[in-house]
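Q: here are the coordinates; sequence isn't available:
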């Protein structure tokens, strides 16, 4: 296998401008290896989707250079086509890139991009938006909202700082979940619907999630006291929270999340609204370069 033509869709603001430098080095290495590369810069998520769809129509493999929000936007332009996507981590969270890592060295990454196989993976769809990572409504989304509004440093630790700040005044939410047609009521701190294992800048919220199993992993955190909630947040980084009291998980195909008060809802690190939200799986909707084989080895 050898891919010859690429389009890079770049978020120029990602990583405080680091995305542009990274894609420049990678594009140079690809060209030195004989590939053709077109570099485009997005003006926003909608524009990134348009750029990706145009590249797919030309038969190009597409590189998403930015964070998880950009990856989801690019995936939206490619879902349902035969175009292949590779994720170039250059944002704050880079959680999808953890599931499909590329070498840091530009020459090695270029070689991998030209030769690694692609596989069909699932995406989630949340009220019409394509999501490659996770949708979440609760203390984590509130922390994401806090980090964005306070303009905290665009680094993974910003999520943890924001979570600590939000925890001080947070109170449990009354959720009504419609899970594959079954109504479930929950008092808790968050509901996460995950397509990939990581979210929040390296928190392994759904360690058993697979990109290609035709399902989504639902993870809920019950109404734990603040004293018991803090260790759960710490365990998330290691993916060691699933056995702790108050944590529940199951696999689903569709879920509607409603709450007893307005809550921010986030998807791939980007605001989605204030709920309710319906999330469903779209199996094998996207071709992703570098998915480990077999998928169960994540």
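A: Happy to help now that I have it. The structure presented is a predicted model; accordingly, all values stated were derived computationally and were not measured. Numbers count the residues shown, from 1 in each chain.
Q: going forward, measure contacts and count neighbours with C-alpha atoms only.
A: Fine.
Q: The helix ranked longest in the chain packs against which elements?
A: Ranked by number of residues, the top helix in the chain under DSSP state H is helix 18-32. Counting contacts by 3 or more C-alpha pairs under 8 Å, 6 or more residues apart in numbering; DSSP states H and E, helix 18-32 packs against strand 5-10, strand 36-41, strand 61-66, helix 106-115.
Q: what's the closest of the ones you listed to residue 272?
A: For the helices and strands packed on helix 18-32, the distance to residue 272 is smallest for strand 61-66, at 18.7 Å, taking C-alpha to C-alpha.
Q: Could you say which of the helices and strands packed on helix 18-32 is packed most deeply?
A: strand 61-66 (a mean of 28; mean count of other C-alpha atoms under 10 Å).
Q: which other helices and strands contact that strand?
A: Packed against strand 61-66 by the contact rule (3+ C-alpha pairs under 8 Å, 6+ apart) you find strand 5-10, helix 18-32, helix 45-57, helix 68-78, strand 84-89.
Q: Now with 10 Å, please.
A: Counting contacts by 3 or more C-alpha pairs under 10 Å, 6 or more residues apart in numbering; DSSP states H and E, strand 61-66 packs against strand 5-10, helix 18-32, strand 36-41, helix 45-57, helix 68-78, strand 84-89, helix 106-115, strand 277-289.
Q: want to compare, so here's the second one:
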């Protein structure tokens, strides 16, 4: 019997991704694939597997819309940054990736939760939220370049905040390694260790913010003296004002952020 697969496409990118979807369907004659590129189904009942095509924001929407999903999940790259996809598949070709999808070898991977939102990649509190707001205007510029163009103005204007009285320029809590289309904030992070990685950066003058940006992008910042890294399973971060946070490319506003790890939360199809 053919495997029953539901294929969920980012509805805002259906035209952009149409040729990729058609190519996938032509390569899968032994699968019974139902495509949803506008309104996603209310339930995944009746399917044996779910494929999702989009970027980090699409994957974030998926896990929050179907938080109890127990089906094997196949991720297809189709976004601006594709950072969580990269964590699982690296820079493999479309052909190699589809071969993994068809083989269906799976593993269970962690997720995180902040307040009421699930996340796969990570959360940046403060300046990351401001960068995300700026990126809304330049989403057509993909990857690290778009992140740079959005981040530089924010680096000039963002003022530090306080966590439990401690002045902070940046606080990030991640499940995975990178964001922003290739900024390796947590090069040591694992999505299978049952922990979240946390980084706190002390206030910095503007010239240091600019100087260290490419160093952080490359993931060579772990030993810098103004950064503190830790690993947590559960953590409450109380800020001295309401801040924007980016959660896998989505915005969350609050003054208090309650984190917890969700070990082995979802079953993902992984590389052969």
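A: Arrived safely. If you're wondering where the values come from, they're calculated on a predicted model, not measured in any experiment.
Q: And the TM-score between them?
A: Scored against TM-score structural alignment, normalised by the length of the second structure, the superposed chains reach a TM-score of 0.90; 270 aligned residues with a C-alpha RMSD of 2.3 Å.
Q: picking that back up, for the longest helix of the first structure, list every residue counted as buried.
A: 18-20, 22-23, 26-30 (16 or more other C-alpha atoms under 10 Å).
Q: that older thread, mind giving me a markdown table with the helices and strands packed on strand 61-66 of the first structure and columns for distance to residue 186 of the first structure?
A: Output for those, formatted as a markdown table (distance: least, C-alpha to C-alpha, whole Å):
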| stretch | distance to residue 186 of the first structure |
| --- | --- |
| strand 5-10 | 40 |
| helix 18-32 | 40 |
| strand 36-41 | 43 |
| helix 45-57 | 33 |
| helix 68-78 | 28 |
| strand 84-89 | 35 |
| helix 106-115 | 44 |
| strand 277-289 | 16 |
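Q: Now check residue 266 of the second structure against the first structure: what is it aligned to?
A: The equivalent of residue 266 of the second structure in the first structure is residue 286 (alignment by TM-score structural alignment).
Q: circling back to that earlier point, who wins for proximity to residue 199 of the first structure among the helices and strands packed on helix 18-32 of the first structure?
A: Of all those, strand 61-66 sits nearest to residue 199 of the first structure, with 15.1 Å by C-alpha to C-alpha.
Q: and that closest one, which stretch of the second structure?
A: Taking TM-score structural alignment, strand 61-66 of the first structure hits residues 49-54 over in the second structure.
Q: List the contacts of residue 179 of the second structure.
A: 56, 81-84, 121-124, 143-144, 147, 185-186, 217, 248-249 (C-alpha atoms under 10 Å, 6 or more residues apart in numbering).
Q: circling back to that earlier point, which one of the helices and strands packed on strand 61-66 of the first structure lies closest to residue 184 of the first structure?
A: With C-alpha to C-alpha as the criterion, residue 184 of the first structure lies closest to strand 277-289 of those, at 14.3 Å.
Q: okay, the angle between that closest one and strand 84-89?
A: 100 degrees (axes from the mean of the first three to the mean of the last three C-alpha atoms, to 10 degrees).
Q: Mean deviation, strand 277-289 of the first structure versus the second structure?
A: Superposing on the second structure and averaging over aligned pairs (mean C-alpha distance after the TM-score superposition for the first structure), strand 277-289 of the first structure comes out at 1.0 Å.
Q: Show me what residue 103 of the second structure lines up with in the first structure.
A: Match for residue 103 of the second structure (TM-score structural alignment): residue 115.
Q: next one: residue 20 of the second structure
A: Residue 20 of the second structure maps onto residue 22 in the first structure, with residues paired by TM-score structural alignment.
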